[in-house]
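> After the sequence you'll find the predicted model.
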Amino acid sequence: MTARTLEKAERLHSKKLIQELFTKGSSFYLHPFKVLVLSNPASSATDHHQILVSVSKRNFKRAKDRNTIKRRIKEAYRLQKANFKSSPSLLIAFLYIAKEVLPSSTIHPSLIQALKKVEQKHLSDSNAF
């Protein structure tokens, strides 16, 4: 049953790791997200992926809207993380770049596509070494 939850350890909150993700991580755009990915340098301590969800205060002035979007993204990830298989743990940031609040029915398929792209990209990078 724990496979379907989003635990605190799965959320990226370390300032050092966040800074490293934004400076060294690779990124791609997939509407409504900009996704940043980096192999977790502290992966010996964790055996799972860590995610960060960010919604711009510049685009959404009301905290209610930002929280709604973040909740929808986290829920979509929580439902799909069991299908997301990548052996070393990753740091993943989902930056919401759309200008309007999209429904869950739009966010879920986009997040599934983003996770597939992360998995493909990561597998090709692992095979290159």
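Perfect, thanks for sending it. Note that the structure is a prediction, hence the values are computed from the model and not measured.
> Could you use CA atoms for every contact and neighbour count after this?
OK.
> Would you confirm that Val37 contacts Ile92?
Yes. In this structure, Val37 is within contact of Ile92 by C-alpha atoms under 8 Å, at 4.7 Å.
> the more surrounded of those two?
Here Val37 and Ile92 are compared on neighbour count by other C-alpha atoms under 10 Å; more neighbours surround Ile92, at 26 against 21.
> The more buried one and Thr106: what is the separation?
When distance is defined by C-alpha to C-alpha, to the nearest Å, Ile92 is 20 Å away from Thr106.
> repeat for Asn83
With the distance defined as C-alpha to C-alpha, Asn83 ends up 19 Å from Thr106.
> Neighbours of His122, how many?
Around His122 there are 19 residues (other C-alpha under 10 Å).
> Setting aside sequence neighbours, what's the nearest residue to it?
In space, not counting the residues next to it along the chain, His122 is nearest to Ser86; the distance is 7.6 Å by C-alpha to C-alpha, 6 or more residues apart in numbering.
> Who are the packing partners of the helix ranked longest in the chain?
Looking across the chain with DSSP state H, the single longest helix is helix 104-128. Of the remaining helices and strands, those touching helix 104-128 by 3 or more C-alpha pairs under 8 Å, 6 or more residues apart in numbering; DSSP states H and E are helix 63-80.
> Okay, buried residues for the helix it packs on please.
In terms of neighbour count (16 or more other C-alpha atoms under 10 Å), helix 63-80 has its buried residues at Asp65, Arg66, Ile69, Lys70, Arg72, Ile73, Lys74, Glu75, Ala76, Tyr77.
> same deal with stretch 111-129?
Along stretch 111-129, these residues count as buried under the neighbour rule (16+ other C-alpha under 10 Å): Leu111, Ile112, Ala114, Leu115, Val118, Glu119, His122.
> okay, pairing it with this:
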Amino acid sequence: MQMNTFKKEERLCSVRLIQSLFHSGSSFVVYPFRVVYHIEDHEVGRAQVLISVSKRRFKLAVTRNSIKRRLREAYRLEKAGKLLPFLHDRKQYLAFAIQYIGKQEEAVVPMLREKMITVFKKIQHESDRMDQHLSD
């Protein structure tokens, strides 16, 4: 049975990696998320994620933390079925940031899970497109 965990190794914490992600990464929007990602060929398929919520949009730390908690939960529940098998098959490393750009706090986990699946499909599509571009 696959454990749905979210360990320290899966969190993007390195300042150097975060800076390179935002300087050289690609991005797209799947409302209510803005996703910045960078895919590399690597010996082990794995993903590291950074989750953020704007302080400008949500002034109270309680609100920001609540949204981040829901985002982490949606990621934790959906990554094993949709994202990690794809990365393991391709032997790719994915660093990405999920920024919540929605205006309402009332984001519920089932809706966030659906959007997270859409994000993973979009990342897979972009990876396929990059591979196709490199092979041409």
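Okay, I see it. All values reported here derive from a predicted model rather than from experimental measurement.
> what TM-score do we get after superposing?
Here the TM-score for the pair of chains, by TM-score structural alignment, normalised by the length of structure 1, is 0.90; 127 aligned residues with a C-alpha RMSD of 1.7 Å.
> I'd guessed the residue nearest to His122 of structure 1 sits against Lys121; true?
No. Applying C-alpha under 8 Å as the test, Ser86 of structure 1 and Lys121 come out as separate, 10.4 Å apart.
> From Val101 of structure 1, how far off is the closest residue to Ala3 of structure 1 other than its chain neighbours?
Counting by C-alpha to C-alpha, 6+ apart, Ala3 of structure 1 lies nearest to Ala82, which is 6.6 Å off, once chain neighbours are set aside. In this structure, Ala82 of structure 1 and Val101 of structure 1 are separated by 26 Å, where distance is defined by C-alpha to C-alpha.
> same check, this time on Ala114 of structure 1
In terms of C-alpha to C-alpha, Ala114 of structure 1 sits 18 Å off from Val101 of structure 1.
> Of Ala82 and Val101 of structure 1, which one has the most company?
A direct count of neighbours by other C-alpha under 10 Å for Ala82 of structure 1 and Val101 places Val101 higher, at 15 against 11.
> Could I get the contacting residues of that one?
Contact analysis of Val101 of structure 1 by C-alpha atoms under 8 Å, 6 or more residues apart in numbering lists Asp65, Ile69.
> rerun that using 10 Å as the cut-off
When contacts are counted by C-alpha atoms under 10 Å, 6 or more residues apart in numbering, Val101 of structure 1 is found next to Pro32, Asn59, Phe60, Asp65, Arg66, Thr68, Ile69, Ile107.
> cool, Leu36 of structure 1 as well?
For Leu36 of structure 1, the residues meeting the contact criterion (C-alpha under 10 Å, 6+ apart) are 21-29, 51-52, 91-95, 118.
> Let's see which of those end up in helices.
Among the contacts of Leu36 of structure 1, the subset assigned to helices under DSSP H consists of Leu21, Phe22, Thr23, Lys24, Val118.
> Which single one of the residues you listed is nearest to Thr2 of structure 1?
Top of the list for closeness to Thr2 of structure 1, among those and by C-alpha to C-alpha, is Val118 at 23.1 Å.
> tell me the SS of the residue nearest to His122 of structure 1?
coil (DSSP: H, G, I helix; E, B strand; the rest coil).
> pretty sure it is touching Val118, no?
Yes. A contact is recorded between Ser86 of structure 1 and Val118 when judged using C-alpha atoms under 10 Å, the distance being 9.0 Å.
> ok now do the counterpart of Arg129 of structure 2 in structure 1, which residues does it touch?
Under the alignment (TM-score structural alignment), Arg129 of structure 2 pairs with Ser124 of structure 1. By C-alpha under 10 Å, 6+ apart, the contact set of Ser124 of structure 1 is Val118.
> and Leu50 of structure 2, what does it touch?
By C-alpha under 10 Å, 6+ apart, the contact set of Leu50 of structure 2 is 10-13, 18, 35-36, 72, 95-99.
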